[in-house]
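Undergrad: Coordinates for the following, if possible.
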Amino acid sequence: MTRDLLSTLVDVFFVAFGVIIGGAIIGCLGAFLVGKAPLEEMKNLASSLKIWAIVAAIGGSFDAITSIERGLFDGLHEDILRTFLMLFTAFCGAQAGTVIILWIVGGEH
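TA: You can find the predicted model right below:
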């Protein structure tokens, strides 16, 4: 694995992680301001932001789909592997963020 790919995977993980943590915490503050239950809203946001965290982490879904297409039809298997590694890393970052939020609010995972 090259240093560039490793650097990209670390970035992807922490962007997805940060979207979940930041979105849930800021959303919790908003829920508090309008009189909703903040911890319940934090738990709901952590679950519903997962897909957006993954999309944000990989830089938009169309680039990933184009890379997979290029890999399949042009024989560039490195693009497929790189894209799947990025998607897997983004899933892991989003899941890690969600698990931490659930630990904070005492929810089940």
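Undergrad: use CA for all of it now, contacts and neighbours both
TA: Noted.
Undergrad: Identify the single longest helix in this structure, thanks.
TA: helix 3-33 (DSSP state H).
Undergrad: Second chain to compare with the first, below:
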Amino acid sequence: MNRFFTQATLDFFVAFGVVLGASMLAGMASLFLWQSPQTTMLDIAARIKIWAVVVAIGGSIDPIRVIEWNVSEGYLSPAIMQIAYILFAFLGAHLAGELIQWMCRSAG
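TA: Predicted structure coming up:
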């Protein structure tokens, strides 16, 4: 169970970092382009969430194959763990998006 929590925590923070980092860097880039950093950051945060989840769970279709194979073989525990990893990654990406929204609202 320790490995599960370790991997779930890593997935959460990787997805969180991808959304937060991409949004912040896009906001900085928008300053060089004389565009609104708030608009750019909000747009990037919304568009990059799915990619943050993909990056966090391994960047490929393998986790989905693990789920499919385990369910078809009748092993539900590994499939549930993979789904939980995806949910933790989604939670990290979503919370980072909410943080970006909060920062842009309070700055504006």
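Undergrad: Give the next helix or strand downstream of the longest helix of the first structure.
TA: Toward the C-terminus, helix 3-33 of the first structure is succeeded by helix 38-48 as the next helix or strand (DSSP states H and E).
Undergrad: Report all helices and strands that whichever helix or strand comes after that following helix contacts.
TA: Sequence order places helix 50-58 as the next helix or strand after helix 38-48 of the first structure, per DSSP H and E. Using 3 or more C-alpha pairs under 8 Å, 6 or more residues apart in numbering; DSSP states H and E as the contact test, the elements touching helix 50-58 of the first structure are helix 3-33, helix 77-105.
Undergrad: Now do the buried residues in the shortest one.
TA: Under the neighbour-count criterion of 16 or more other C-alpha atoms under 10 Å, helix 77-105 of the first structure has 79-80, 82-83, 85-102 buried.
Undergrad: Mind giving me the packing neighbours of it?
TA: helix 3-33, helix 38-48, helix 50-58, helix 61-74.
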